[in-house]
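**Q** the amino acid sequence is not available; the structure is as follows:
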């Protein structure tokens, strides 16, 4: 584990009533501690989990459009508005890793294709061929299996977006292999990924942000209730 703490620099914030500082979870944020090699961020859309993850990526020096420190390309939506207002505490400091944004992965794949025009060997880190020549799920798993094998910190924003349930299960195995020499922080809605054992889960739906047990997450409870009472749920929703 490398990243031990994220602290919000409240004294630097001059517009606390403006986005993103007015998001309840961000507004109440003081210090967030990391004690496990695998940490999950959970919460409803707009709860601030992706905002904080992006800010951490910014402070790590990663491209906030997705990628690592050496992946420099432009994407208009990649501004990390919280990035200058947090401080990271490391032990030890590490510069290697990757920031995955599911929503901008297409642009990252274009960037890799551009680099490969000059050096085709770059595809070795992505399964041996263009990410665009693989299905969405295959390209994600190729990235995880090949690029993520090094020591580093890996920040993943909703990686389940391209993964079927079966591939989410396969990703659990990849997480297990990675966590031996890497730290992973994952923002997710997936009850499958959240089931990874011995991970910390931070809920952004409570203020301040706090740890929550897997079985207490809405993701687990709603999915379980639906699967156990599918007909009743559908009758209430549709009729």
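**A** Received it, and whenever you're ready, just let me know what you need. Note that the coordinates shown come from a computational prediction; the quantities given were computed from them, not determined experimentally.
**Q** when you work out contacts or count neighbours from here on, use the C-alpha atoms and nothing else.
**A** OK.
**Q** in which helix or strand would I find residue 54?
**A** Per DSSP states H and E: residue 54 is located in helix 49-60.
**Q** let me fix that, I meant to ask about residue 99.
**A** Element membership for residue 99 (DSSP H and E) is strand 97-101.
**Q** past that strand, which element shows up next along the chain?
**A** Downstream of strand 97-101, the next assigned helix or strand under DSSP H and E is helix 105-118.
**Q** just the angle between that following helix and strand 97-101, please?
**A** Interaxial angle of helix 105-118 relative to strand 97-101 (axes from the mean of the first three to the mean of the last three C-alpha atoms, to 10 degrees): 130 degrees.
**Q** may I see the buried residues of helix 105-118?
**A** For helix 105-118, burial by neighbour count (16 or more other C-alpha atoms under 10 Å) applies to 105, 108-109, 111-113.
**Q** please compare the first structure with the one that follows:
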């Protein structure tokens, strides 16, 4: 059966790897990676810091032609060479349809994307200002959270492949709910998401595939089986009990 989703499978070409003792192949999630079959709508990469989820997400984005520091496929700026060469070892299976839109969001380098937009708009051009596609207001003149929302609301146009690295970083719980709603609007408009996140709010999206990155590798899990859900639930059910355990000296 021919797949119609934008990305259907991510595989590691293990025979090309010279050593699994070197970064990024030494990361447990990468070292054990064979293949991941993606959901056509929403996919979450979850796990502890350093588990390899952002490294794999970045490699997928670069393999699809996105700038390593974020942005669309038309962005070609670079402030610091920090991405790994993992993308050279991935085999990414695509469906028959090609996305009409796309964006790679990295929370840690979104400031650089906003600066690049201003730099491009300062250059002579016969077209409309680039910032018009982001809501018309400088992303630097908004809070981090407001600029993230402006991106999702104005720049993401649907029928796209959207790769997001910790989009909740600057968002309040209320704003995360707004992002969840926007993701659903875009899914209904034939979009596919791959999201690395720590947010139990975002990963609650119905029918999404959640891939948990652990010391033993990558496995697909149910929402209620994620540590993020369990720890948050236990804390909110009895915060005083958990605080007593954490703060008792």
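**A** Nice, thanks for sending it over. Everything quoted here is computed from the prediction, not taken from an experiment.
**Q** report the TM-score for the pair.
**A** After superposition, the two chains reach a TM-score of 0.96 (TM-score structural alignment, normalised by the length of the first structure), with 239 aligned residues with a C-alpha RMSD of 1.3 Å.
**Q** picking up where we left off before, just the buried residues of helix 105-118 of the first structure now: which is nearest residue 185 of the first structure?
**A** residue 105 (17.6 Å; C-alpha to C-alpha).
**Q** aligned partner of that closest one in the second structure?
**A** Mapped onto the second structure by TM-score structural alignment, residue 105 of the first structure lines up with residue 110.
**Q** separation between the spatially closest residue to its match that is not a sequence neighbour and residue 104 of the second structure?
**A** Closest residue to residue 110 of the second structure apart from its sequence neighbours, by C-alpha to C-alpha, 6 or more residues apart in numbering: residue 70 at 7.0 Å. As for residue 70 of the second structure, its distance to residue 104 of the second structure is 5 Å (criterion: C-alpha to C-alpha, to the nearest Å).
**Q** likewise for residue 144 of the second structure?
**A** In terms of C-alpha to C-alpha, residue 144 of the second structure sits 16 Å off from residue 104 of the second structure.
**Q** more neighbours: the two, which one.
**A** Just comparing residue 144 of the second structure and residue 104: by other C-alpha atoms under 10 Å the higher neighbour count belongs to residue 104, 28 against 17.
**Q** go ahead and confirm the more buried one touches residue 60.
**A** No. Here residue 104 of the second structure lies out of contact with residue 60, judged by C-alpha atoms under 8 Å, at a distance of 9.9 Å.
**Q** can you give me the strands in the first structure?
**A** Counting by DSSP state E, one finds strands in the first structure at the ranges 3-8, 31-33, 38-42, 86-90, 97-101, 152-157, 182-187, 200-203, 210-211.
**Q** where in the second structure does the second one fall?
**A** Residue correspondence for strand 31-33 of the first structure in the second structure, counting by TM-score structural alignment: residues 35-37.
**Q** if we can go back for a sec, post-alignment, the strand holding residue 99 of the first structure versus the second structure, mean distance?
**A** When the second structure is overlaid, strand 97-101 of the first structure sits 0.6 Å from its aligned residues on average, using mean C-alpha distance after the TM-score superposition for the first structure.
**Q** longest single helix anywhere in the second structure?
**A** As assigned by DSSP state H, the longest helix anywhere in the second structure is helix 173-188.
**Q** packing partners for it?
**A** Contact partners of helix 173-188 of the second structure among helices and strands, from 3 or more C-alpha pairs under 8 Å, 6 or more residues apart in numbering; DSSP states H and E: none.
**Q** relative to strand 42-47, how tilted is it?
**A** Taking the same axes, to 10 degrees, helix 173-188 of the second structure and strand 42-47 form an angle of 140 degrees between their directions.
**Q** buried residues, helix 173-188 of the second structure. List them.
**A** Buried, per 16+ other C-alpha under 10 Å, within helix 173-188 of the second structure: 175-176, 178-180, 182-184, 186-187.
**Q** contact partners of it?
**A** By C-alpha atoms under 8 Å, 6 or more residues apart in numbering, the residues outside helix 173-188 of the second structure that reach it are 41-42, 145, 149, 152-153, 156-159, 168, 201-202, 205.
**Q** so what's residue 111 of the first structure closest to, chain neighbours aside?
**A** Nearest-residue entry for residue 111 of the first structure: residue 73, 6.9 Å, with adjacent residues in sequence omitted and distances by C-alpha to C-alpha, 6+ apart.
**Q** counterpart of residue 179 of the second structure in the first structure?
**A** In the first structure, the residue matched to residue 179 of the second structure (TM-score structural alignment) is residue 171.
**Q** which residues touch the match of strand 31-33 of the first structure?
**A** Taking C-alpha under 8 Å, 6+ apart as the rule, stretch 35-37 of the second structure contacts 8-12.
**Q** what about the corresponding residue of the first structure for the residue nearest to residue 110 of the second structure, neighbour count?
**A** Residue 70 of the second structure maps onto residue 66 in the first structure when the alignment is built from TM-score structural alignment. Residue 66 of the first structure is flanked by 29 other residues according to other C-alpha under 10 Å.
**Q** re the thing from before, figure out which of the strands of the first structure is closest to residue 21 of the first structure.
**A** strand 3-8 (10.1 Å).
**Q** tell me the buried residues in that closest one?
**A** Neighbour-count burial for strand 3-8 of the first structure flags 3-4, 6, 8 (criterion: 16+ other C-alpha under 10 Å).
**Q** that one vs strand 182-187, what angle?
**A** 40 degrees.
**Q** map residue 15 of the second structure onto the first structure.
**A** The equivalent of residue 15 of the second structure in the first structure is residue 11 (alignment by TM-score structural alignment).
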